[in-house]
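Enquirer: Please work out how this folds:
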Amino acid sequence: MSIAGLPEGQRDSTHPPPRMATLGEVCDINPRLPKDHGLQEHSEVAFVPMAAVDEVSATIAQRMARPFGEVRKGYTPFAEGDVLFAKITPCMENGKVAIARDLAGGRGFGSTEFHVLRAREPVLPEWIYFFLRQQRFRNAAKRSLTGTAGQQRVPTAHMAAAAIPVPELARQRRLVDLLACADSMVRLRRRGRELTELMVPALLDDMFGDPQSNPKAWPLVKLGEMLEGIDSGKSPRCHDRPKTEGEWGVLRLSALKNALYDESDHKTLPESERPDPRNEVRTGDLLISRKNTLELVGTPAYVWETRGRILLPDLIFRLRLRPDAGVHPLYLWALLRAPAMRRGLQLLASGTAASMPNISKERLRTLRVMVPAAHLQEAFAQRIAALHAIALQQDAALAHAKKTFAALLARAFEA
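Expert: This is a model prediction of the structure:
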């Protein structure tokens, strides 16, 4: 169905077709700071580096301010209501775009890697903002990139020439309200999922206490004493695409993110490489990254399910617990993601400033782990499994909300 409640492909005859224009006709692109800006050297202005714009929420997530004198040169000026669009790869493809709102002093300065779009009278800033959030706009912008690899940018000329439908202002407002509601639904679904994940460390602390202080005096055992072994795979040169049916995939290091397992984050093993079934990821596996940035090294993940034909890389370990270890894998997964244990894992990592920290199998085995009573671990695991069931429902709802927003976005800007 369309945003007007009509079947796909059928236009709503109650509204006249929108006139077509270019962004350059309805926006000032990268406007200069006016000479009569009225700012003094000490005047406080908003400061927005590229990292302050969140590509997931498409908002300015970090609010900062600087004296005008510090940012007047070497930064891009913008004003209240302007739209910021990342022009450099990969920030552009990732969706870094935001509306400048609630700026200190009504003025802001940011990264030179932003295009700034200032809407003129026929269009709302929000209309421009949602237009730029379309995947098809970013796809077209990607085809226009110029420059060397890693430093490619969307030219100003491409932005100015992009065709945009411009309905009457009243219809823009209605569509913007609709899109904002759908966008809010996505954010609420995402926030609900985040809160569910926060329940895991909260339950761990409530049932067993802080691993650093061990207030309940649980026995401490070296991790190596609980393990049958630590497996690691191989990382051959792979095709940089998802595998198809019948092919094998090799996990990327980023498949372990936020202590969760994302099987879709893999590369495809070439036909010339024979897969080693001993390295295949299995349901119930407990994985941990052995090499990454200092912040991320030692990230654990539990494999709730797998579709098969996915192999371990050499940068991810699989911890194989002994049957008589007295440790539930879900408890150990939750424990390894606790802040105190994360700090302990980081201390086990070695490496120079020029290389990513690495945890060896020998050092990992020395990690001391508190081991509560088995029946309490089992009760904890049951609660974690219940949370996982809720998380699956939330994931499905979030995916549906994203699909709805994307469909509404596409229909709103049909010519």
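
Enquirer: Every contact and neighbour count from this point should use C-alpha atoms.
Expert: OK.

Enquirer: what's near enough to touch G192?
Expert: Q394 (C-alpha atoms under 8 Å, 6 or more residues apart in numbering).

Enquirer: That one - that's part of a strand, no?
Expert: No: counting by DSSP: H, G, I helix; E, B strand; the rest coil, G192 is not found in a strand; it is helix.

Enquirer: How much space separates it from R101?
Expert: 25 Å (C-alpha to C-alpha, to the nearest Å).

Enquirer: and if you look at W218?
Expert: 51 Å.

Enquirer: And R237, by the same measure?
Expert: From R237 to R101 the distance is 46 Å (C-alpha to C-alpha).

Enquirer: Show me which of the two is the more surrounded one.
Expert: Applying other C-alpha atoms under 10 Å to R237 and R101 shows that R101 carries more neighbours, namely 17 against 12.

Enquirer: this one next, for a side-by-side:
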Amino acid sequence: MKIVELGDVLKYEQPTRYIVRSEDYDDSYEIPVLTAGKSFLLGKTNEKDNVYDNHPVIIFDDFTTAFHYVDFPFKVKSSAMKLLKEDSDRADLKYLYHKMKTISFDAKQHKRYWISKYSKIKIPLPDLATQQAIVRKLDTAQKLCDLSQTLIEKYEKLSQSLFLEMFGDPVTNPKGWEVKKLEELGTLERGRSTHRPRNAPELLGGKYPLIQTGDVANSNGYIRKYNSTYSELGLLQSRIWKTGTLCITIAANIAKTGILMFDACFPDSIVGFTPNNEMTTNLYVQYWMSFLQKIIEESAPESAQKNINLAILRDLDIPVPPIELQNQFAENIAEIEKQKALAEQELAKSERLFAALLQESFS
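Expert: Alright, predicted model coming up:
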């Protein structure tokens, strides 16, 4: 089997001519705007000139070495990437893409990597027929992952649609529900972290879960895990919030929410909401806020980073349907979440299968 450098079988193109002129994106537009980073799809543009259409292609972030396989026309936001195409006489692009997934690379320095280092990485290159057989096997496994992911997304959309069906648009309030200030429906309190610096070593490493804004933003509605803990000293300058508390971020990630699934502490960049159970539920407030999140974020003042204060949250107008209807919504969501959890289990199984096949194919 031949050993080749990636740069021998992947030729790059600079993306300069495909850079979008305006960042005025809208979902109604046709052309995707991509980044090679984690977010991938930044939005859609109505600019139809200089669209990259020589797909499939690998888009490669020159600074982080993140990459994606793209098989549709697109534009890009910046020049901080390479567009990689295969030498089709010797290599299958999808094979190279899968092989790159197995490469461990340290990209801690802020520098461009493709030309200087990454393209020089050596890989085994079997004959073209063997490459294509490996791709077919991995693509079949990937389809199982995609099916489960699509089902999860359908359940998420179903939950949003159910809210609109039962309560109407929370911005325009077409059903004419009574409107109250959010502070009238329960207690809003900022988290606590009085010690400075906040990350002093003696505050951390104990048994008390510590939730940060990123944990809330990435929770998908329910905070089930944590990455930090407080020590006894850390707890003394904070407090514990009970399971079921609705966490709302007010700094960096604005108006993102998650319901605590365990007792935990959190800093003053997060607000805890405890409902008056005779008037509302955490779940209703959470879904209501999900429709307003972008509005709240766009109106947030920005200094070093965007943030809102407790007064802004307390003063928000919220339609208040009958509590019986809110409880019915919660019961329906619980059933949807059960089905979604099953789909997530299937996704996890499919991802493990894919990982095993990937390792087997390139070991």
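
Enquirer: Please work out the TM-score for the two chains.
Expert: TM-score of the superposed chains, computed with TM-score structural alignment, normalised by the length of structure 2, equals 0.80; 346 aligned residues with a C-alpha RMSD of 3.7 Å.

Enquirer: what's the burial count for N282 of structure 2?
Expert: 22.

Enquirer: aligned partner of it in structure 1?
Expert: Aligned counterpart of N282 of structure 2 in structure 1: P329 (TM-score structural alignment).

Enquirer: That match touches L286, doesn't it?
Expert: Yes: between P329 of structure 1 and L286 there is a contact under C-alpha atoms under 8 Å: 6.7 Å.

Enquirer: quick one: common contacting residues for those two?
Expert: Y302.

Enquirer: what does T283 of structure 1 align to in structure 2?
Expert: Aligned by TM-score structural alignment, T283 of structure 1 pairs with T243 of structure 2.

Enquirer: My guess is R66 of structure 1 contacts V45. True?
Expert: Yes: look at R66 of structure 1 against V45 with C-alpha under 8 Å: they come within range, at 5.6 Å.

Enquirer: For these two, indicate the residue with more neighbours.
Expert: Neighbour count, other C-alpha under 10 Å: between R66 of structure 1 and V45, V45 has more, with 24 against 17.

Enquirer: Translate D206 of structure 1 into the numbering of structure 2.
Expert: Mapped onto structure 2 by TM-score structural alignment, D206 of structure 1 lines up with E165.

Enquirer: show me the contacts for the residue nearest in space to the middle of structure 2.
Expert: Nearest to the mean C-alpha position of structure 2, counting by C-alpha atoms, centre = their mean, stands N218 at 6.1 Å. By C-alpha under 8 Å, 6+ apart, no residues touch N218 of structure 2.

Enquirer: again, only this time at 10 Å
Expert: By C-alpha atoms under 10 Å, 6 or more residues apart in numbering, the contact list for N218 of structure 2 reads N253, K256, T257, G258.

Enquirer: Which of the residues you listed has the largest number of neighbours?
Expert: Neighbour counts for those (other C-alpha under 10 Å) peak at T257, which has 31 neighbours.

Enquirer: Just give me the neighbour total for the closest residue to it other than its chain neighbours.
Expert: Computed as C-alpha to C-alpha, 6 or more residues apart in numbering, the closest residue to T257 of structure 2 that is not its neighbour in sequence is I248, at 4.7 Å. Neighbours of I248 of structure 2 under the rule other C-alpha under 10 Å: 27.

Enquirer: next SSE after the helix or strand where I248 of structure 2 lies?
Expert: According to DSSP states H and E, I248 of structure 2 maps onto strand 246-251. Toward the C-terminus, strand 246-251 of structure 2 is succeeded by strand 253-260 as the next helix or strand (DSSP H and E).

Enquirer: Just confirm S161 of structure 2 contacts G168, I think it does.
Expert: Yes: S161 of structure 2 is within contact range of G168, at 9.5 Å (criterion: C-alpha atoms under 10 Å).

Enquirer: These two: which is more packed in?
Expert: Between S161 of structure 2 and G168, counted using other C-alpha under 10 Å, the more crowded position is G168 (17 against 13).
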